[in-house]
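Trainee: Here you go, sequence then predicted model.
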Amino acid sequence: MQKLTNERKNKLKKLRAIQKNAIKSGVNWSLLKQYNLICSFNRETNIKGSNKMWEATRPVADCVYCQNVTRPVILWDVTRRNFANYSYSSKPIIVKNAIKHWRATKEFSFNMFRKLYEGTAGSYESLEDGCQFLNFKSDLFSLQEVFNMPEARARNAPGQEPWYVGWGNCHPDILSKVRQYYDVPEFLPEDAEYPATENIFFGYEIGAVMHLDYIPRLMWQGQVRGNKTWTIAPVPECDHVCKTIEFYVEPGDVVLLDTRIWYHATRIPKGQFSITVQSEYG
């Protein structure tokens, strides 16, 4: 991973300040005056990687993948053998109670991750050096900001603004430690390939905005704590034959979805704290 220069770090700080102002005040003259800074940063970070560019160059989908799909496939007591018929399906799938045995379901918490990152040298730099951090609709623009939140907001006390974020767990020491709390779901294909890291998503209420993932494999996500409602929709060229679907998952469930062709968004019931572990297979 390429190290960030001081100049680039300063630009990131300026952009985060611009983003915060945009969230609070909307588009205004002050924001428009920063247009050149925003564009220059986009050029440096390779605009081809942006979601708009990916969407513009995405292959047209064959709508067979979503025709007549009105609900997820729900599976219980799944083994690798009886999951084989669904392994690489484009249909949304929920495997119930698949990860109830994970230590993570009892021990993952906001404070656990905060202590882990605050106590590990170079933990925040691993994110600045290229690991993905997603703030969705939150006004938090780095994991360090998340863990520096006032205690009342961190626990979503009454009157506090809800928040929801996700990040790639790329620091090798942290990754090694958190993997002691979970495993890749045992029912996934034996010959499947997996990425080198997993993602953590946690927070309250607002969840992820509607989006596609530009990833090379299918997605799996384990619901460690809290309930979560998913809304999935076909790509635009399939709107005329396919439907938007909504479903919910509970702690211990695993969602499997081809997030490259299903737009997806999530939300969390008011007052609940959600934690998930997410990765890919294929």
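Mentor: Noted; the coordinates are in hand. Numbers count the residues shown, from 1 in each chain.
Trainee: drop to CA atoms for contacts and neighbour counts, all remaining ones
Mentor: Noted.
Trainee: Run a quick neighbour tally on residue 279.
Mentor: Using other CA atoms under 10 Å, residue 279 is surrounded by 20 other residues.
Trainee: where does it sit relative to residue 245, distance-wise?
Mentor: 22 Å (CA to CA, to the nearest Å).
Trainee: what does residue 224 give?
Mentor: Taking CA to CA, one finds residue 224 at 22 Å from residue 245.
Trainee: which of those two has more neighbours?
Mentor: Between residue 224 and residue 245, counted using other CA under 10 Å, the more crowded position is residue 224 (28 against 16).
Trainee: Was I right to think the more buried one contacts residue 278?
Mentor: No: using CA atoms under 8 Å, residue 224 is not in contact with residue 278, being 10.2 Å away.
Trainee: Run through the helices of the stretch 51-200 of the chain in chain order.
Mentor: For the stretch 51-200 of the chain, the helices defined by DSSP state H, counting those that start in this stretch occupy 51-57, 80-83, 104-107, 110-118, 123-128, 143-147, 151-154, 172-178.
Trainee: Below is structure B, check it against A:
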Amino acid sequence: MSNQQSGTDSAFFVKDLLNEDQWGNLSRRNLLDLLDGIGLKRKNGAANQRALSRVDCKSILALMAFLLVIQPHYSPFIWRSGSALLSALLAGCDNDQCMLAMPVDTKNVFRPPVDCDFCRDVHQVDIVQHISPEDFESTYAYSVRPVIVKDALANWTAVDVFSYEFFSELYTKESNALASRSHRCQFFPYKTEFRSLEEALTMSEHRKSNQPWYFGWSNCDSQTADVLRRHYSRPYFLPERSESSRTDWIFIGTAGLGAHMHVDHVSLPSWQAQCRGKKVWSLEPPPECHYQCQSMEVTVEAGDTIVLDTNIWYHKTNVVSEEVSITIGSEYD
């Protein structure tokens, strides 16, 4: 790094990209300095307002093409510098959004390769119950080995309370739950026409009864989280030292639909509890492990909790029950 100062951070120059010793101390300010230095400009929003980031699309495409070309020759550089630069350029700040969104498939191009040792000996999804936090930690918690725990919902009122109507009443137009939603709160319409959570939770009875539907969302409102967590608790099998994310993920839908095959871009492994209905999960190893590891399929029934590192395992789901499927989950560290 240079000894010159820019505010509280040292300036960052293009030549520093080739110095691997610098990556451990790389800050967001450094990245923005670098982007300015190579002509990839951002425009910050005014205080308390959202502003569009003015992105030079030709520069983005040139950078992506350059990174793809050099990938076979210098793999560590491609995923560290490429992911860092593009994330800093395209990820929205608190008060601004990007004019050009990063497609999910493009993110997968810059996904770092994994060591296939994690899946070589995995031939099925284990099914356990009455497992202690110590045994869960030693075998499953951080091993990337998928598992279903059968008895984690035993004392949850969510299995009786959660329903489409419950969520419709919780997320009314006047509620904090919808009012506090921002670009950091995600909504997944999957193969439906819904453009927002509000649309999905106010569909007509005719639409709800005559066509399949499936969607999901993350809850970012603390008051709503408190309501949700009156009906479920931290899974008993998680290691005592681990903490769950404050973000709840909810997925709901009818037979015949589900999530497409994908890999997530979240920070931690996660658990998903099947409160109602039944889903088939299809798991695929990353492409680089295709010839070393095998695909798997497992049915997650009401009362089951599947634990999976969705950042590594490609996965898709399909609702197979006549009853509406309702799943809630979260990440853990």
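Mentor: Cool, the structure landed. Everything quoted here is computed from the prediction, not taken from an experiment.
Trainee: Identify the residues contacting the most centrally placed residue in the first structure.
Mentor: The first structure has residue 166 as the residue nearest its centroid, 5.0 Å off, counting by CA atoms, centre = their mean. Contacts for residue 166 of the first structure (CA atoms under 8 Å, 6 or more residues apart in numbering) come out as 133-135, 199-202.
Trainee: List just the one of the helices of the stretch 51-200 of the first structure that sits closest to residue 252 of the first structure.
Mentor: helix 104-107 (7.4 Å; CA to CA).
Trainee: residues of the closest one that come out buried?
Mentor: Using 16 or more other CA atoms under 10 Å as the test for burial, helix 104-107 of the first structure gives 104-105.
Trainee: can you name the residues of the second structure that that helix overlays?
Mentor: Under TM-score structural alignment, the match for helix 104-107 of the first structure in the second structure covers residues 158-161.
Trainee: Contacts for that stretch, please.
Mentor: By CA under 8 Å, 6+ apart, stretch 158-161 of the second structure touches 153, 231-232, 275-276, 303.
Trainee: How about stretch 192-206 of the first structure?
Mentor: 137, 156, 162-170, 175, 266-282.
Trainee: Let's see that with 6 Å instead.
Mentor: With contacts defined as CA atoms under 6 Å, 6 or more residues apart in numbering, stretch 192-206 of the first structure is touched by 162-169, 267-270, 273-282.
Trainee: out of the residues you listed, which are buried?
Mentor: For the contacts of stretch 192-206 of the first structure, buried by 16+ other CA under 10 Å: 162-169, 267-268, 273-281.
Trainee: In strands, which of those appear?
Mentor: The strands, defined by DSSP state E, take in 164-168, 267, 273-281 from these.
Trainee: which one of those is nearest residue 78 of the first structure?
Mentor: The shortest approach to residue 78 of the first structure among those belongs to residue 281, at 17.0 Å (CA to CA).
Trainee: Aligned to that closest one, what sits in the second structure?
Mentor: Per TM-score structural alignment, residue 281 of the first structure is aligned with residue 332.
Trainee: From residue 262 of the second structure, how far out is its match?
Mentor: Distance from residue 332 of the second structure to residue 262 of the second structure, counting by CA to CA: 20 Å.
Trainee: Kindly report the same for residue 175 of the second structure.
Mentor: The gap separating residue 175 of the second structure from residue 262 of the second structure is 32 Å, by CA to CA.
Trainee: quick one, which of those two is more surrounded?
Mentor: Under the criterion of other CA under 10 Å, the comparison of residue 175 of the second structure against residue 262 puts residue 262 first, with 18 against 13.
Trainee: ok, the alignment partner in the first structure of the more buried one - contacts?
Mentor: In the first structure, residue 262 of the second structure lines up with residue 211, judged by TM-score structural alignment. When contacts are counted by CA under 6 Å, 6+ apart, residue 211 of the first structure touches 263-264.
Trainee: same thing but 7 Å
Mentor: 263-265 (CA atoms under 7 Å, 6 or more residues apart in numbering).
Trainee: Buried ones among those residues?
Mentor: 263-265.
Trainee: The counterpart of residue 180 of the second structure in the first structure: how many residues sit nearby?
Mentor: For residue 180 of the second structure, the aligned residue in the first structure is residue 126 (criterion: TM-score structural alignment). Using other CA under 10 Å, the number of residues around residue 126 of the first structure comes to 18.
Trainee: Okay, residue 126 of the first structure and residue 261 of the first structure: tell me how far apart.
Mentor: 30 Å.
Trainee: And the match of residue 281 of the first structure, how close does it get to residue 266 of the second structure?
Mentor: 11 Å.
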